[in-house]
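Asker: Here is a sequence together with a model predicted from it:
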Amino acid sequence: MGVPAFFRWLSRKYPSVIVPCVEQKPVDINGVRVPVNSAEPNPNGVEFDNLYLDMNGIIHPCTHPEDRPAPRNEDEMMIAIFDCIDRLFRIVRPRKLLYMAIDGVAPRAKMNQQRSRRFRASKETQEKIQEIKRIRAELILKGCQLPPEKPKEEHFDSNCITPGTPFMARLSECLHYYVHERLNNDPGWKGIKVILSDANVPGEGEHKIMDYIRRQRSQPDHDPNTQHCLCGADADLIMLGLATHEPNFTIIREEFKPNQPKPCEICGQLGHEMKDCIGGSRSEHEKPADLPISAETDFIFVRLNVLKEYLEKELFMPNLPFKYEFERALDDWVFMCFFVGNDFLPHLPSLEIREGAIDRLIRLYKDCVYKTGGYLTNSGDVNLERVQMIMLELGKVEDEIFKNRQQRELQFKARDKAKKRRDAYNEHRPNMTFLRGTQFEPQVTIFHTTTELQNI
């Protein structure tokens, strides 16, 4: 389940939550590639015990990446997945556990929302193939040199990344081989426990990880100071990590960089879009110096213990008729965030994070707690009467929210229309430059006194 714009809102409001990862990379010495010894102390200054990988967040970018050419075959896809796991292991360096979870059969509520997405993705893939064929035919008629066209069966359909497909069965076999090879040959993997939960185990990857953490918390020998690190790009992992109430929980994810260049679907080069492709080599499109440099994406840590400190001040309510418990208020905050975006609940159109929806919910929540004298949730059970009170108060301001949204849209369209009008005028207006030092330069006279004005 994803929460649109949540991570951007979080990083802007609570900037200290985000810290960059320190990564040691392999080096080449006299033509020999020397790998990093992950058994050495962690350069980030934290020794993590457990690393949890939400594998679908790794499988999708490795099989059909957006910022680089796609792998040519399935073997390259598997190698890319292995390299990504190696890189994450090298950064985090867990000492006790590595848990790899692949999405199994999803709950029915999510299946209903997945169906429309997958039909749309399949339709867009077929439309893209037809568009590529059309543009290739036009370029060939113009005499352009193009790389050979991929056969239809080589176009990767991302819908096969789902339980029960032959691709997922082959991926599971490859991951079994990968784990055995690393346990036998990599010194950083010595002595750690590895769990691979593939697509045959029902449930989403992040939910399987959370179930495992909750079961470990119930064990009598559980160490409350365990350092957990969870890898995943979904913003809802932040809420799930907070809901565990573990004191040391960190999320590692790729740093988001907007407006990254995408390679052309026809020639595979950067610097132009598919509709602007002219075939040939990269130098025929642009000079190499003008092309953006495609660098490896950096990783960042999201420190949930720091976020808890922020939320403790944000959710504090003085002068309550009962004892204030931050962990209960934190559960309520996680519950309210589900109304902003969730794969299991219908989206409320009046709640948009960009419009301050979370801050509005916090204000309504505090009023509700003062009026009713209790929290919304209690160990997973929801008090629906108190939730209804918040929804009724939200309904009273919905008209104002929609009116403000419409005004902003009209203002945006007016500014965009005015900008296009100015651009069109500037493009067609005559050149009105003046020559300095000639009779065509406008003369400017400055008067200093009233007498000079009267003498004109």
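Answerer: That came through fine. Numbering: from 1, shown residues only.
Asker: From here on, just use CA atoms for contacts and neighbour counts.
Answerer: Fine.
Asker: Buried ones in the longest helix seen in the chain, by neighbour count?
Answerer: With secondary structure taken from DSSP state H, the chain has its longest helix at helix 108-141. By neighbour count on 16 or more other CA atoms under 10 Å, the buried set for helix 108-141 is 110, 132, 135, 136, 139.
Asker: which stretches of the stretch 1-150 of the chain form strands?
Answerer: Applying DSSP state E, counting those that start in this stretch to the stretch 1-150 of the chain gives strands spanning 18-20, 27-29, 32-34, 50-54, 97-101.
Asker: Tabulate those strands (JSON lines), appending distance to residue 120 and mean neighbour count.
Answerer: Shown next, in JSON lines, are these (distance: least, CA to CA, whole Å; neighbours: other CA atoms under 10 Å):
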{"stretch": "strand 18-20", "distance to residue 120": "34", "mean neighbour count": "16"}
{"stretch": "strand 27-29", "distance to residue 120": "44", "mean neighbour count": "10"}
{"stretch": "strand 32-34", "distance to residue 120": "44", "mean neighbour count": "10"}
{"stretch": "strand 50-54", "distance to residue 120": "24", "mean neighbour count": "24"}
{"stretch": "strand 97-101", "distance to residue 120": "26", "mean neighbour count": "21"}
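Asker: Against that first model, consider the following:
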Amino acid sequence: MGIERFFASIYKNYDIVFDMNYPYKRIPATHIYFDFNSIVHIISKKVINKGNTQNLNKRIIDSVLEYILNFLSKNLLPLQVKYILLALDGVPSMAKMIEQQHRRYMGELISIMLDSIGDKDNISWSKNNISPGTQFMHSLSQELKSPEFKLRIKKICSQSTKIVVSDIYEFNEGEKKIVDKIQKTNFNNDDKILIFSPDADMILLALLLPMELNINIYRHNQQKSDIYDFYNLININLLSKTIYEKIKQNLKTFKRDINIKNILQDLVFIFTIFGDDFLPKIDTFDVRKDIDIILEIYSLTLGVMSQNYLLKFNGQKYEIVSNFLKRLLYFMKTIEKKVKIINKKMAKYHNYSSFVQKSFIRNVHQFEIDVKKIKKHELIKKILTPDSNDDKYSFFIENLMFRIDKISLYSFLKELKLPAILKYKQFFIYFIPLEELIDYLIDYTLKFKKFPIQITTKFNNKSNEKLLKYSKNSSSKYHQNKMKNLNKIEKKKYILLNTLDHYHEKFNKDSFIEKSAKAVDNYFEGIQWILNYYYNDETKELTWIYKYDYSPSIADLYKFINEKDVDFRFKKIDNMKNYFTVLEQLIFITPFSAQHIRKNSKDLEKYFYLFKGLLNKDQMKKISRFITSHTMENHFFDLNILSNKILNDKSNKEINCHDIIFLNKCNLNKLSYLKFESLDFVKEFRKYFSLEDQLNIYPMIY
């Protein structure tokens, strides 16, 4: 699901995340669920950082096993553990595979570019190993299932502890396997569930599980981990109640009864749409910084719609309530323009958020002074047309609606019984002209001798903080400060990864993207597909993908749903043997080069290191013939040639980083052309390497 911003937002805005550092407080748990691929990423990085390149596969696998045993003995009360699930990622949906493909191609391209400036990685172990179908993951699956490892676990926990391994040969991602297993388990009242996962999307999925379950998420915090691992503990019931109380508080003026289960189902769906692996996030609203705005818009829609929720269960499956979605998008569209103004400025300055908060408080302080000595119409004019040489109200207007204490202002004005106030309660401020809003704020401030503000930060007139403008030039003061302790190669790396100087143009940072009207239709397909996949357990609707590198605007989505009924049908895989195997998935997502294979056909074992020890030479030749075939050679383009074009040609259309901050998130245009919905890739591959031959090597579970 890929919604890391959700965790960042709850960590920042709500006091419900508990830090767990060494020595760890032991957590009582009866059922432990490991989202296992995350552990492999954590441990492989540690082993590689030690610098010893000998026998890396075995050393990483041994370290992974030790990590599990240490976690059980040091972080938990092991004798209470009754059940353990080790859930490895299997073959996912095509939508997920497209995301994996993009990540691997961009990772390889960046590695090639860094190599070209002298930043060569001396460790020859690729994270591509952490994929179903590789020798490494095959060996790891075998070790986890071995009687010896299970015996080591039972020595720490109990002989009666049940240990289940869902390995790479079972379909679906680890997080989906965990949720499905929990939903199918009958728990006792005193059972305690612990899910080990660093992914924020696991938090969202856990919110959909039955409320009566006692669930904690144990999250490895990569940023804070140093000598010892650092973790966060999130109690799902506490998070659920916190979100519910927030919505309940927002709806106090509407006097509407709400159901916590419906609220959580709706909000998980909304947050998923705003940051999923399967859909590009909608640019306007960022869950990390806009979580309160999103909650307000949802609350407003609940209040106005009176009885409906966004999702409803019709007795067989969940459906989207069209009228609710229309109203939700209408409100978002209304606010979208105001949020875009702020987003544009945030994109220009490194410290916009912190600077604006302090500046806004200064603006408020000035407002409280001016209301006493300036006539109302003159003050309104001064605020709406601030002097460019006078910053007293420079950040007042654009941040006003998001920082006002709406309840206090509503309580003051509700007796006026204005149409907007009667209909939208405290959220009326989003639907009236700015001039009118400032008029009301003047009246409020004169009566109560203070401005209705949410922020509790103290006023500091002596603050000398200045806006730090994003610069595309490495010579800027900001970037020079960042690079002051870097060596020559590290500086080159910093300039490349931050797309500075000539890279800004080479990566097409300022290029214009012409958006297709078909993207809106495809986006709504994605919304429906996500509902089916996560809520209706339609896990055989596997071939849908989003075909574009950008998202539509809220306005486009609102226009579409007003003109067309949203009702999509998806192709199901009736026989999973017609879908990707682990080998086919690995070939699909890995940046192999047809040109390289043609030139180095005698050195296949070295090139196909991911399969070494699992496939023989003849089997590797079958794969090479497939990759170099006339049908597939365009799919397997050479990233070295692509890198050379991007870095050395005067202009190129190979990569697009428009409105993208991080280089690894940029879009390769050649990958965009490769997106398809059918299983033609699978059919073509099996002309060279039959399913029967694959199953003799890879024991897929059907």
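Answerer: Structure's in. What do you need? Every value quoted in this text rests on a predicted model; they were computed, and no experiment measured them.
Asker: what's the following helix or strand after the longest helix of structure 1?
Answerer: Note on helix 108-141 of structure 1: by DSSP states H and E, the next helix or strand toward the C-terminus is helix 166-185.
Asker: Which strands or helices does that next one pack on?
Answerer: Applying 3 or more CA pairs under 8 Å, 6 or more residues apart in numbering; DSSP states H and E, one finds that helix 166-185 of structure 1 makes contact with helix 74-92.
Asker: got a list of contacts for the helix it packs on?
Answerer: For helix 74-92 of structure 1, the surrounding residues in contact (CA atoms under 8 Å, 6 or more residues apart in numbering) are 21-24, 36, 38, 42, 47-48, 51, 58-59, 62-63, 71, 171, 174, 178, 229.
Asker: Which stretch of structure 1 is stretch 400-407 of structure 2 matched to in the alignment?
Answerer: Against structure 1, there is no aligned range for stretch 400-407 of structure 2 (TM-score structural alignment).
Asker: And that stretch, how far out from the chain middle?
Answerer: Averaged C-alpha coordinates place stretch 400-407 of structure 2 at 28 Å from its chain's average position (CA atoms, centre = their mean, to the nearest Å).
Asker: closest one to residue 1 of structure 1 among the strands of the stretch 1-150 of structure 1?
Answerer: Closest to residue 1 of structure 1 of the strands of the stretch 1-150 of structure 1 is strand 50-54 (CA to CA; 12.4 Å).
Asker: what angle separates that closest one from strand 97-101?
Answerer: 10 degrees (axes from the mean of the first three to the mean of the last three CA atoms, to 10 degrees).
Asker: contacts for strand 50-54 of structure 1?
Answerer: The contact list for strand 50-54 of structure 1 (CA under 8 Å, 6+ apart) reads 92, 94-102, 205-206, 209, 226-232.
Asker: List buried residues within the contacts of helix 74-92 of structure 1.
Answerer: Burial by neighbour count, judged by 16+ other CA under 10 Å, picks out 21-23, 38, 42, 47-48, 51, 58-59, 62-63, 71, 171, 174, 229 from the contacts of helix 74-92 of structure 1.
Asker: Quick check: buried residues in stretch 321-330 of structure 2?
Answerer: Residues of stretch 321-330 of structure 2 classed as buried: 322, 324, 325, 326, 327, 328, 329, 330 (neighbour count, 16+ other CA under 10 Å).
Asker: residue range for that stretch in structure 1?
Answerer: Mapped onto structure 1 using TM-score structural alignment, stretch 321-330 of structure 2 covers residues 383-392.
Asker: And stretch 598-605 of structure 2, by the same measure?
Answerer: The aligned range for stretch 598-605 of structure 2 in structure 1 is empty, by TM-score structural alignment.
Asker: same thing with stretch 192-201 of structure 2?
Answerer: By TM-score structural alignment, stretch 192-201 of structure 2 lines up with residues 227-236 in structure 1.
Asker: gap between that stretch and the chain center?
Answerer: Between the centre of stretch 227-236 of structure 1 and the centre of its chain there are 11 Å (CA atoms, centre = their mean).
Asker: quick one: the strands in the stretch 301-450 of structure 1?
Answerer: Using DSSP E, counting those that start in this stretch, the strands assigned to the stretch 301-450 of structure 1 run over residues 377-378, 381-382.
Asker: Most tightly packed of those?
Answerer: The highest average neighbour count among the strands of the stretch 301-450 of structure 1, using mean count of other CA atoms under 10 Å, belongs to strand 377-378 at a mean of 16.
Asker: What is the mean deviation of that strand from its aligned residues in structure 2?
Answerer: Mean deviation of strand 377-378 of structure 1 relative to structure 2 after superposition (mean CA distance after the TM-score superposition for structure 1): 2.0 Å.
Asker: what's that strand packed up against?
Answerer: Packed against strand 377-378 of structure 1 by the contact rule (3+ CA pairs under 8 Å, 6+ apart) you find helix 326-337.
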